[in-house]
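> Turn this into a model:
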Amino acid sequence: EPRAGKPARVVPRGERSSNAPDLLDNLQVWFEHDYDTRLIHSNLAFPLLRRLTEAGDPVAKRVYKKEIIKRYENGSTATREFLEAEGFLRYLTIDEKLNLILDEENFAALVELSEEIPPFEEKGVVIDLPIIEYLASHIKFEDIKNRQIIELNLWNLKLQKFPRSILKFRSLEVLNLRNNKLKELPEDIDKLSNLKELWLSNNKLVSLPDSLCNFNNLEHMWLDENKIEFLLKNIGNLKNLKSLIITNNNLKKLPESICKLKKIEDLLLSNNLLKELPKCLVKLKSLRYISLERNKFDKYPEVLKKIENFENEIKIDID
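Take a look at the predicted model:
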């Protein structure tokens, strides 16, 4: 006999065929064995489990979640992308989802990070969602590689202090902290040695730690909309830096080492207090664009005349 209160036949209306009795018998057995997915073809079991889960069947929900986890763990990258994109992971609890997509170290770091972030508003509304759920909802499939977070977006959270737990994401390649209220960065920020992009736009930074020059892999750095007065004297150590955006600050002078940025293509320095430029800027043969509007130059810098004669066309914006 079927379980009390449960339907014996779950074949959707209109899908019966000449072998429907055999199919129904198989479904009856499947039903009586708590939806054991070994008893019918997975291509049939999976959508049926989804329908039963959405109908409120607790046994189906438990089996369905196990099936989702199994397919994610054993599936190809394409399979995982499909499960994520089609919303299958929403049937899992936050803990189940994070345990599935992250390794133990990254999961623990994310939990710790959620405890460091104070309540905040989004579009004028206080976020009453637990912070861990908010963070999890903003992690995309492409933000993870080998069960480790490689991109972390913490922008517009009104952070006044740099969360120390960020430093535990050792595989991080992109860190976005724009639109916060950070006044300083930790000296050991270089623990994030794999960083390629660092977004610090629109904070309250006045100075930068020397360790920021230790990022061998850094390619893009946004420092615009802060209160920075001096660039680091060893900024030239960032050998792979391609773009440096430091508009709308209080820069008074550029260090000579900036001329060691051999791969720099975009150098944005508008809206600062610069009165002169290092003559060695002429060494930046990879430069494609330099912006210098709204600074304090008395006359057109001589070095720009030489840069204009580079073989490769360079765009120069200056008042």
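
> From here on, just use CA atoms for contacts and neighbour counts.
Fine.

> Which SSE is immediately downstream of the longest helix seen in the chain?
Ordering each helix of the chain by length in residues (DSSP state H) puts helix 58-74 first. Scanning the chain past helix 58-74 towards its C-terminal end, the next helix or strand to appear is helix 77-85 (assignment: DSSP states H and E).

> could you give the angle of that following helix to helix 58-74?
On the basis of axes from the mean of the first three to the mean of the last three Cα atoms, to 10 degrees, helix 77-85 is oriented at 140 degrees to helix 58-74.

> Would you mind pulling up the elements that helix 77-85 packs against?
Counting contacts by 3 or more Cα pairs under 8 Å, 6 or more residues apart in numbering; DSSP states H and E, helix 77-85 is packed against helix 58-74.

> For the helix it packs on, which residues meet the burial criterion?
Residues of helix 58-74 classed as buried under the neighbour-count rule (16 or more other Cα atoms under 10 Å) are 60, 61, 62, 63, 64, 65, 67, 68, 69, 72.

> Same list, those, but as TSV with distance to residue 176 please.
Formatted as TSV, the buried residues of helix 58-74 follow (distance: Cα to Cα, whole Å):
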residue	distance to residue 176
60	40
61	37
62	37
63	38
64	35
65	32
67	34
68	31
69	30
72	28
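
> One more, so I can put them side by side:
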Amino acid sequence: MYANSHYPVKEFKINDFIVLRQEGDRTNIYVKNRIFTQCMYLLLNIPVDKVKKYDDIDSIDEAAEILDRSMEGGGRGVFHLDPEEEFMGHCSNMQAWAENDYDTRILHRNLAFPLLKKLSDAGDPLAKNRIKEEIALRYASGHETVMTFLADNGYLKYLSRDELEYLLDDNKLPIISTLARISNDITMVLETDSVNDRLMRLIREASRNIGYHNIPFIISHLNKDFSDKSQEVLVKFIYSNFRKHKDFPLMEFLNNYIEFFKELDLNSIMYDEKIIGFLGGTILNLRDKGVKNVEAINLPEDEYLKIEEIDLSNNLINDLNGIQKFRNVQRLKLNNNKIYNINALNNLKLLQDLSLRNNIISKIENKILLPKLESLDLSGNLELAEIPEWLNCLPALKSVNFMNCSIKKFSESTSTYFWMKQNYRFYSNFTLEDIEYYESQYNKKSKSGNQCYKHFVIWILKMKEHMKYHKFTYEDLHKFEAVSKKKGIWSGRLTNDFLKWLDNKKQIKITDFL
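Got it, this is the predicted structure:
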């Protein structure tokens, strides 16, 4: 296939994510088989007698200035190459870029950073790891055109608070320096619309550069040398104008300046004297809030009974005392905490759905009254070895999940829950000897990963019953089968020959004793 009568399509694979293709007289980059439309130009093909001129450059961006060439303008440059030579040059440069862990100094900024972002978005693990580091390093290099490019195109949004602090310490965040110079004067006369507009433009510009999520970072540095009055005016201005922006970290901002908002009814949820959420109807979402003690969660007194759904997953909870305040809760998620005792859940009479995944529950002994509970998730409680009899006291219970538990014991009355939702896969009361005998006799796998096959579980449960009742071991089985050349177990039952052998063995022991 030809894109142009003169130049056949050529392809060069850089890695699993990047392929270069010469299509006509252009070289195109493909990321995961999708064309990456960023234009690229071969900057350096320097004659030998001119190499010394470039000895001191640190990056292609510096070389571009020395060459006095506008890469954005689309020119083919001072050293003419035909498309095939240019394609080979691109391949060489891109290969070097990949071999050097996506070092953005090797490619022009207009290509390096958009391509690195595209690779990161496409799932390239190296790009994901490198993008923040490259942005910080190149911005910190002090090269003005690179700094301007990164700021104007929003790449500083990728940086963490610590990385921004580092750049600020080096006086390399000019937008914040500009704000600091003029904001104090502005806040003193904020009542005028023209001043409002000016401050709004400046803060929006800063936010576009380093992200709306970093507004608290910006304000914290502006406020360092401000009077208390100026701080309050600026903080309330930010709150009034940015609190509804989807990327504005409202909770963090309010916690940083809570002293300025004491007169406002924020409808907030407090924990340890900090805002951890806002009330919104019947749902309480408090995931990832560092909560240790439910008792310390504070809502306005008339709000507790309005809550029907609570998510307290991914916290540090080990004490559920206080959950009783939410008497009307119907759905409760407590996943990924440190809960070992659930007695405090007693008498949540409307609770229908309870999830306790990945806690440290090892047993449930008390009868906790949950008359409407329909669904219970105990998966990931690694020390939970016995299916609790308490489940039989839950009249509405329809579903129980024991995935990734270590079930070793259950009674006849709780066997329903053992076989429910394939919980049997996580049965663990067997030995390597059990596995070896089963797999040798049936020529089947007993498990896949850490999950048992149903046939093996049925077999091992029957086998344990036989061993307990008839008092024999695998050593007995092996001896019998070696001597008699017959099976000791057939279709899950002891053969008559093996039973006779066991009986003879007992008689011999009695005779020996006499």
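
> What would you report as the TM-score here?
TM-score for the superposed pair, counting by TM-score structural alignment, normalised by the length of structure 1: 0.47. Supporting figures: 226 aligned residues with a Cα RMSD of 5.5 Å.

> Looking at the buried residues of helix 58-74 of structure 1, which is nearest residue 81 of structure 1?
Proximity of these to residue 81 of structure 1 (Cα to Cα) peaks at residue 72, which lies at 9.1 Å.

> my guess is the closest one meets residue 80, correct?
Yes: counting by Cα atoms under 8 Å, residue 72 of structure 1 touches residue 80, with 5.4 Å between them.

> what helices or strands is the helix or strand containing residue 418 of structure 2 leaning on?
Residue 418 of structure 2 belongs to helix 415-419 when elements are defined using DSSP H and E. Helices and strands in packing contact with helix 415-419 of structure 2 are not found; criterion 3+ Cα pairs under 8 Å, 6+ apart.

> Now do the buried residues in it.
With the criterion 16+ other Cα under 10 Å, helix 415-419 of structure 2 contains buried residues 417, 418.

> Identify each buried residue in the helix or strand following it, please.
The C-terminal neighbour of helix 415-419 of structure 2 among helices and strands, as given by DSSP H and E, is helix 432-442. Neighbour-count burial for helix 432-442 of structure 2, counted by 16+ other Cα under 10 Å, picks out 434, 435, 438.

> of all these, which comes closest to residue 474 of structure 2?
Distances from residue 474 of structure 2 to the buried residues of helix 432-442 of structure 2, taken by Cα to Cα, are shortest for residue 434, at 8.3 Å.

> what's the first-to-last distance across stretch 96-113 of structure 2?
16 Å (Cα to Cα, to the nearest Å).

> Regarding residue 108 of structure 1, what is its secondary structure?
State at residue 108 of structure 1, reduced to three classes by DSSP: H, G, I helix; E, B strand; the rest coil: helix.

> residues touching it, list them.
In this structure, residue 108 of structure 1 makes contact with no residue, judged by Cα atoms under 8 Å, 6 or more residues apart in numbering.

> Please enumerate the helices of the stretch 1-150 of structure 1.
Across the stretch 1-150 of structure 1, reading from the start of the chain, the helices by DSSP state H, counting those that start in this stretch fall at 20-32, 42-54, 58-74, 77-85, 94-101, 104-116, 131-137.

> could those be laid out in a markdown table, adding distance to residue 221 of structure 1?
Output for the helices of the stretch 1-150 of structure 1, formatted as a markdown table (distance: least, Cα to Cα, whole Å):
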| stretch | distance to residue 221 of structure 1 |
| --- | --- |
| helix 20-32 | 57 |
| helix 42-54 | 45 |
| helix 58-74 | 35 |
| helix 77-85 | 29 |
| helix 94-101 | 28 |
| helix 104-116 | 23 |
| helix 131-137 | 23 |
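
> Can you say which of these is nearest to residue 153 of structure 1?
Evaluated over these, closeness to residue 153 of structure 1 peaks at helix 131-137, with 8.6 Å, by Cα to Cα.

> what's the helix or strand for residue 290 of structure 1?
strand 289-291.

> Wait, residue 283 of structure 2 touches residue 331, no?
No: Residue 283 of structure 2 sits out of contact with residue 331 when judged by Cα under 8 Å, with a separation of 9.4 Å.

> Looking at these two, which is more packed in?
Here residue 283 of structure 2 and residue 331 are set side by side on neighbour count (other Cα atoms under 10 Å), and the busier one is residue 331, at 19 against 15.

> Could you pull out the strands in the stretch 51-200 of structure 2 for me?
Here the stretch 51-200 of structure 2 has no strands by DSSP state E, counting those that start in this stretch.

> returning to that earlier point: same list (the buried residues of helix 432-442 of structure 2) but as TSV, adding distance to residue 35 of structure 2.
Conversion of the buried residues of helix 432-442 of structure 2 to TSV gives the following (distance: Cα to Cα, whole Å):
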residue	distance to residue 35 of structure 2
434	56
435	52
438	54
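
> ok, of those, which one's closest to residue 215 of structure 2?
Closest to residue 215 of structure 2 out of the buried residues of helix 432-442 of structure 2 is residue 435 (59.8 Å), distances taken as Cα to Cα.

> From residue 467 of structure 2, how far out is the closest one?
With distances taken as Cα to Cα, residue 435 of structure 2 is found 15 Å from residue 467 of structure 2.

> Counting neighbours, what do you get for residue 98 of structure 2?
17.

> now it: how far from residue 510 of structure 2?
Distance of residue 98 of structure 2 to residue 510 of structure 2, computed by Cα to Cα: 79 Å.

> Also residue 210 of structure 2?
Counting by Cα to Cα, the gap from residue 210 of structure 2 to residue 510 of structure 2 is 87 Å.

> The two: which is more packed in?
residue 210 (27 against 10).

> these two touch, right, the more buried one and residue 161?
No: using Cα under 8 Å as the test, residue 210 of structure 2 is too far from residue 161 to be in contact (10.1 Å).

> Overlap of the contact sets of the two?
Contact criterion Cα under 8 Å, 6+ apart; residues shared by residue 210 of structure 2 and residue 161: none found.
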